[in-house]
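> predicted model, plus sequence, below.
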Amino acid sequence: MFKKFGRSQCQIKKLLKVICPLCNRLIEVPMYKAVNGELIECPECKKNFIFRKDT
């Protein structure tokens, strides 16, 4: 009777400015990577992190 709706993946290609938590550099990443919780590689320090919104 009721349909379950799963979370759909964000497909927005706009760039989002994010501060790398490891080296504190401002980098631009595609919005879908941040929203979907994908692994982001910082071009400055070459380390990986996952964007998480502070609440």
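Structure received.

> contacts, neighbours, all on C-alpha from now
Will do.

> list the buried residues for the helix or strand hosting Val18?
Using DSSP states H and E, Val18 maps to strand 15-19. For strand 15-19, burial by neighbour count (16 or more other Cα atoms under 10 Å) applies to Val18.

> and the gap between the nearest residue to Leu39 once chain neighbours are set aside and Ala34?
Closest residue to Leu39 in three dimensions, ignoring its sequence neighbours and counting by Cα to Cα, 6 or more residues apart in numbering: Ile50, at 5.0 Å. For Ile50, the distance to Ala34 equals 7 Å [Cα to Cα, to the nearest Å].

> these two: which is more packed in?
When neighbours are counted by other Cα atoms under 10 Å, Ile50 and Ala34 differ, and Ala34 comes out ahead with 20 against 16.

> got another one to weigh against that:
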Amino acid sequence: MPKNERSVRLFKTRKAVFQAILLIVGAAMVGVGALRGEVDIVLSKAIRLCLECVGIG
């Protein structure tokens, strides 16, 4: 196998591992935020923002 093909395969493998790690970390952070009760805060801010955009709030 030529050196170029090995380096491309290594790059793709590292990229996939890095993406998987980021996905797991992101899901963990969403879970921690939900456990802390931040869902209500985010939802209320989103509702206020939408109402302001429409011109009601």
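Yep, that arrived. Keep in mind that what you see is a predicted model, and the values were worked out from it rather than measured.

> could I get the TM-score for this pair?
The TM-score (TM-score structural alignment, normalised by the length of structure 1) is 0.26; 25 aligned residues with a Cα RMSD of 2.7 Å.

> quick revisit: what's the strand holding Val18 of structure 1 in contact with?
Contact with strand 15-19 of structure 1 is made by 25-31, 34, as judged by Cα atoms under 8 Å, 6 or more residues apart in numbering.

> past it, which element shows up next along the chain?
strand 26-30.

> show me what that following strand packs onto, helices and strands only.
On a contact count with 3 or more Cα pairs under 8 Å, 6 or more residues apart in numbering; DSSP states H and E, strand 26-30 of structure 1 meets strand 15-19.

> return the distance of the longest helix seen in structure 2 from the chain's centre.
Looking across structure 2 with DSSP state H, the single longest helix is helix 3-35. Relative to the mean C-alpha coordinate of its chain, helix 3-35 of structure 2 is positioned 11 Å out (Cα atoms, centre = their mean, to the nearest Å).

> hang on, the earlier thing: of the contacts of strand 15-19 of structure 1, which pair is most distant in space?
Within the contacts of strand 15-19 of structure 1, Arg25 and Met31 form the most distant pair, 17.3 Å apart (Cα to Cα).

> neighbour count: those two, which is higher?
Met31 (17 against 14).

> I'd guessed the residue nearest to Leu39 of structure 1 sits against Val29; true?
No. Using Cα atoms under 8 Å, Ile50 of structure 1 is not in contact with Val29; the gap is 11.4 Å.
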